[in-house]
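1. Sequence plus predicted model, see below.
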Amino acid sequence: MGDLLLGPSARSLHPSCCTGVGATLGSCSRLRWRHSTRVSSLYRKRGRIVSIISVQNKHERFISLLSSSSSSWTNSIPGSLGLYYSLSLESATCKASLINMKLELAFLTTALLGTALSLPQQASNLTTRIQRRLDRQSHPIAPIDGGHSGPLAGFRTSDNAAVVYSTNWAGAARDQPPPGGPYTAVSATFTVPKPTGGPGPMQAGSAWVGIDGDTYSAAILQAGVDFYYDNGKISNDAWFEWFPDYAYDFNIKINTGDVVVAKVESLSPSEGVVIIENQTTGQKATQNIGAPKPEATLGGQNAEWIVEDFQSGDSVVPFADFGEITFTGCEARAQNGDVVGLNGAKIIELKQDGKIKTEVTVHGEKTLSVKSKL
């Protein structure tokens, strides 16, 4: 007995191992579809939606890639939820070989889409969400020379924090671990903003918390909410990311004005948990996540509370006028359990085309506001 499984995490099966298309499946008399209890994950990268398909029995296994642009396959959490489609292989005396790749893909695509199209659409803007999620990625801070120490004139900071400029981040970052050891968790609460903008390309931004990515750039573990303004239409996505991998959506509804708690926690340098809790609706989404590659482990050297002009493809998105975002309950936990806040954190202002586009203010130990100056 073997299964055709649609849904192993794309980060656990690399395309380089996808060999043996057309390989012998072994003894089988007939193939039949049956439902299991989970959903396949979709891996958004390089302009494609890619599902990993594996066929196996107790003797043999082959793995192939199936690419599709179907907007009906909605789950974006890797290796986790929804419908597995499994194919029973009942032993008999015949040998089945999959020789014709076109016939194989046509059979799989027809069967999978037939079921996928019967699933309820989770949101009216699903196609738009999938399209804009392609290649969406946060990046480590992109600093600009000319930052300086001490309070910036006209801005309120805490504890005489350093102020630096960046082309993609605004907010606060602790750039060294506390005496209690590396950072193992970072959290904060914020209200999802109502962005504004003009006609033209979609404008966007993101609010998130994270571990690493400032002075330690090999990896970032982060979770937050993207906000979009598109010719008068506003939408939001909750997401998580382990940089340098791409971002993935949480399966949770986020509306403008909702109060959201974001938290990331490292269980080890290569394992973590990301959480988004919508306090307005009572919904909560939690996802275990692993380092996307061996060299992308966490150092626990930085803790951040950030509004970002994130990257899509090869450039940052047009930055939305988000009004003001206030992070409350800003906390970072050290390895020994000690909890620290914003005192001693450096202030980061977003500067593009020679213009400072944010105004960051720290209000005591645990509250931070980032105001748009667009």
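-> Great, that's in hand.

2. switch to C-alpha atoms for all contacts and neighbour counts from now on
-> Noted.

3. Glu277 is in contact with Ala238, correct?
-> No. If you go by Cα atoms under 8 Å, Ala238 and Glu277 don't touch, sitting 9.7 Å apart.

4. neighbour-wise, which of the two wins?
-> Ala238 (27 against 20; other Cα atoms under 10 Å).

5. Return the distance of the more buried one relative to Ala223.
-> Ala238 is 8 Å from Ala223, where distance means Cα to Cα, to the nearest Å.

6. Which neighbours do those two have in common?
-> Counting by Cα atoms under 8 Å, 6 or more residues apart in numbering, the shared contacts of Ala238 and Ala223 are Ile276.

7. Could you tell me which other helices and strands the longest helix seen in the chain packs against?
-> Secondary structure assigned by DSSP state H gives helix 101-116 as the longest helix of the chain. Helices and strands touching helix 101-116, by 3 or more Cα pairs under 8 Å, 6 or more residues apart in numbering; DSSP states H and E: there are none.

8. Can you give me the buried ones in that helix?
-> In terms of neighbour count (16 or more other Cα atoms under 10 Å), helix 101-116 has its buried residues at Ala116.

9. Work out for me the element Trp242 sits within.
-> Trp242 belongs to strand 233-243 when assigned by DSSP states H and E.

10. after that strand comes which helix or strand?
-> Counting by DSSP H and E, the next helix or strand C-terminal to strand 233-243 is strand 248-249.

11. elements contacting that next one?
-> By 3+ Cα pairs under 8 Å, 6+ apart, strand 248-249 packs against strand 233-243.

12. buried residues in the strand it packs on?
-> By neighbour count on 16+ other Cα under 10 Å, the buried set for strand 233-243 is Ile234, Ser235, Asn236, Asp237, Ala238, Trp239, Phe240, Glu241, Trp242, Phe243.

13. okay if I get those as TSV plus distance to Val209?
-> TSV is the format used below for these (distance: Cα to Cα, whole Å):
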residue	distance to Val209
Ile234	22
Ser235	20
Asn236	16
Asp237	15
Ala238	12
Trp239	11
Phe240	10
Glu241	11
Trp242	12
Phe243	13
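
14. Nearest to Gln131 among those residues?
-> Taking Cα to Cα as the measure, Gln131 lies nearest Asp237 of those, at 12.7 Å.

15. ok, structure two:
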Amino acid sequence: MSATLQDHLAPLVSAGGSRRDVAGLITELAKAAASLQRLISTGASAGGAVATAADGGANGGGDIQKVLDLEADRLFLAAARAAPVAFYGSEEQDEAVALGTEGTLALAIDPLDGSSNIETNVSIGTIFSVLPVEEAHRADPASVFRQPGRRQLAAGFFVYGPQLLLVMTVGEGTHVFGWSPETDVFTKTMTVTIPADAKEYSINASNARHWDAPMRRYIDHCLAGKDGPRGRDFNMRWVASMVADAYRIFVRGGVYLYPGDSRKGYAQGRIRLCYEANPVAFCAEQAGGAASDGLNPILDLVPEGLHQRTPVVFGSRNEVLEVARTLADPASLSEASPLFGDRPVGGF
């Protein structure tokens, strides 16, 4: 019989302390995700009102909020309150929310990633990062979300698609769990190992005219196929739902790229470091892959704030390294913007 999520978390419960608290939080997040899956499958599908309506406001990252964004945030905030969470940092909140004073954990979360795709019935998701809370953080709550990603205790993402999936790590490999609506149980389906080499890349090619020269050069090399400098053909895939692209890459390899570009407000790309890039990077590294901002490992970056953005490259390790080599090439850097031109290549 396949192990359930609770079976997988049992050693953490037995370990006690913060590991037990992490297990409790993941359990509550899984309950909230199942509730959200039911809502998506009923009230928010096929262009329903919950799917398409917007309240006219913008979240902390500047994106317009839909009703389902707010409902997802409500569900996961309730999950955090039911767990030993002291601070809740959400894409849908301008500032972090202080919860129980005795909580040992901080939760950074994108409650509904890819919500622009809701009405088109494309897979969407939830991305989360779990960080430790120390006494210094209680005196300066904003500092808890300024910890580098390597301090994460757990991270993962839910995919709301044909099947509700949880991709998760607690620093001991990356594992996938599928949810059964009949039993309301998450069951382990696989331990993920991202293939080291890629034959697919995922990027929004419509923005090519805005990219810096090094990024254009990398994509041009891929497009040249087996007759070009890479010596093999590549396919391109772009879902515009980060969790959907990530899950495909985790299962069959590939590389995801969201670089900064020359458009106003896009110098650092659009991916948030704390609750999008860091958790996916932790899962990627634990699955044998890699993640960077183009030159530096994502998990080594020190966030300046909850909603900070960063360029992102993650997936098959050899391809992430190839991107870094291309961006660091002196011929490319001579044409590059300061986004890449003043950074060393570090950590690879």
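-> Great, that's in hand. If you're wondering where the values come from, they're calculated on a predicted model, not measured in any experiment.

16. Please state their TM-score.
-> Overlay of the two chains. TM-score (TM-score structural alignment, normalised by the length of the second structure): 0.29; 156 aligned residues with a Cα RMSD of 6.1 Å.

17. what does the host helix or strand of Asp7 of the second structure rub up against?
-> If you go by DSSP H and E, Asp7 of the second structure is part of helix 5-15. Residues outside helix 5-15 of the second structure that contact it (Cα under 8 Å, 6+ apart): Arg19, Arg20, Asp21, Val22, Ala23, Gly24, Thr27, Phe177, Val185, Phe186, Thr187, Lys188.

18. burial count for the fifth one?
-> What that stands for is Ala23 of the second structure. Neighbour tally, Ala23 of the second structure, other Cα under 10 Å: 24.

19. Check whether it sits in a helix, strand or coil.
-> Secondary structure state of Ala23 of the second structure, per DSSP: H, G, I helix; E, B strand; the rest coil, is helix.

20. Pull the contacting residues for it.
-> Leu9, Ala10, Leu12, Val13.

21. Go through the helix or strand hosting Leu267 of the first structure and flag the buried ones.
-> Using DSSP H and E, Leu267 of the first structure maps to strand 259-268. Neighbour-count burial for strand 259-268 of the first structure flags Val259, Val260, Val261, Ala262, Lys263, Val264, Glu265, Ser266 (criterion: 16+ other Cα under 10 Å).

22. Report the contact partners of Leu4 of the first structure.
-> Ile53, Ser54, Val55, Gln56, Tyr85, Ser86, Leu87, Ser88.

23. try 7 Å
-> Leu4 of the first structure makes contacts with Ile53, Ser54, Val55, Gln56, Tyr85, Ser86, Leu87, as judged by Cα atoms under 7 Å, 6 or more residues apart in numbering.

24. One more: Ile249 of the second structure?
-> Contact analysis of Ile249 of the second structure by Cα under 7 Å, 6+ apart lists Val255, Gly315.

25. where do the strands sit along the stretch 251-374 of the first structure?
-> Assigned by DSSP state E, counting those that start in this stretch, the stretch 251-374 of the first structure shows strands spanning 259-268, 271-278, 283-290, 303-308, 311-312, 315-316, 324-334, 339-340, 346-352, 355-356, 358-362, 368-372.

26. Ala116 of the first structure: which of those strands is closest?
-> Ala116 of the first structure lies closest to strand 283-290 among the strands of the stretch 251-374 of the first structure, at 23.2 Å (Cα to Cα).

27. Tell me what angle that closest one forms with strand 233-243.
-> 30 degrees (axes from the mean of the first three to the mean of the last three Cα atoms, to 10 degrees).

28. buried sites along strand 283-290 of the first structure?
-> Lys284, Thr286, Gln287, Asn288, Ile289, Gly290.

29. Please report the distance of the third one from Leu105 of the first structure.
-> Looking back up the chat, that one is Gln287 of the first structure. Look at Gln287 of the first structure and Leu105 of the first structure: by Cα to Cα, they are 31 Å apart.

30. What strand or helix carries Val50 of the first structure?
-> strand 48-56.

31. Report all helices and strands that that strand contacts.
-> Under the contact definition 3 or more Cα pairs under 7 Å, 6 or more residues apart in numbering; DSSP states H and E, strand 48-56 of the first structure sits against strand 3-6, strand 43-45, strand 61-68.

32. Tell me how many other residues surround Gly56 of the second structure.
-> 9.

33. Kindly confirm my reading that it is in a strand.
-> Yes. The assignment for Gly56 of the second structure is a strand, going by three-state DSSP.

34. where do the strands sit along the stretch 1-150 of the second structure?
-> 54-58, 64-66, 85-90, 97-98, 105-113, 124-132.

35. Show me which pair in the buried residues of strand 259-268 of the first structure is furthest apart.
-> Val259 and Ser266 (23.8 Å).

36. that older thread, if we compare the helices and strands packed on strand 48-56 of the first structure, which one ends up closest to Gln311 of the first structure?
-> Closest to Gln311 of the first structure of these, according to Cα to Cα: strand 43-45, at 13.1 Å.

37. circling back: rebuild the contacts of helix 5-15 of the second structure as TSV, extending it with distance to Tyr160 of the second structure.
-> Converted to TSV, those look like this (distance: Cα to Cα, whole Å):
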residue	distance to Tyr160 of the second structure
Arg19	27
Arg20	27
Asp21	25
Val22	22
Ala23	22
Gly24	22
Thr27	17
Phe177	12
Val185	15
Phe186	13
Thr187	16
Lys188	16
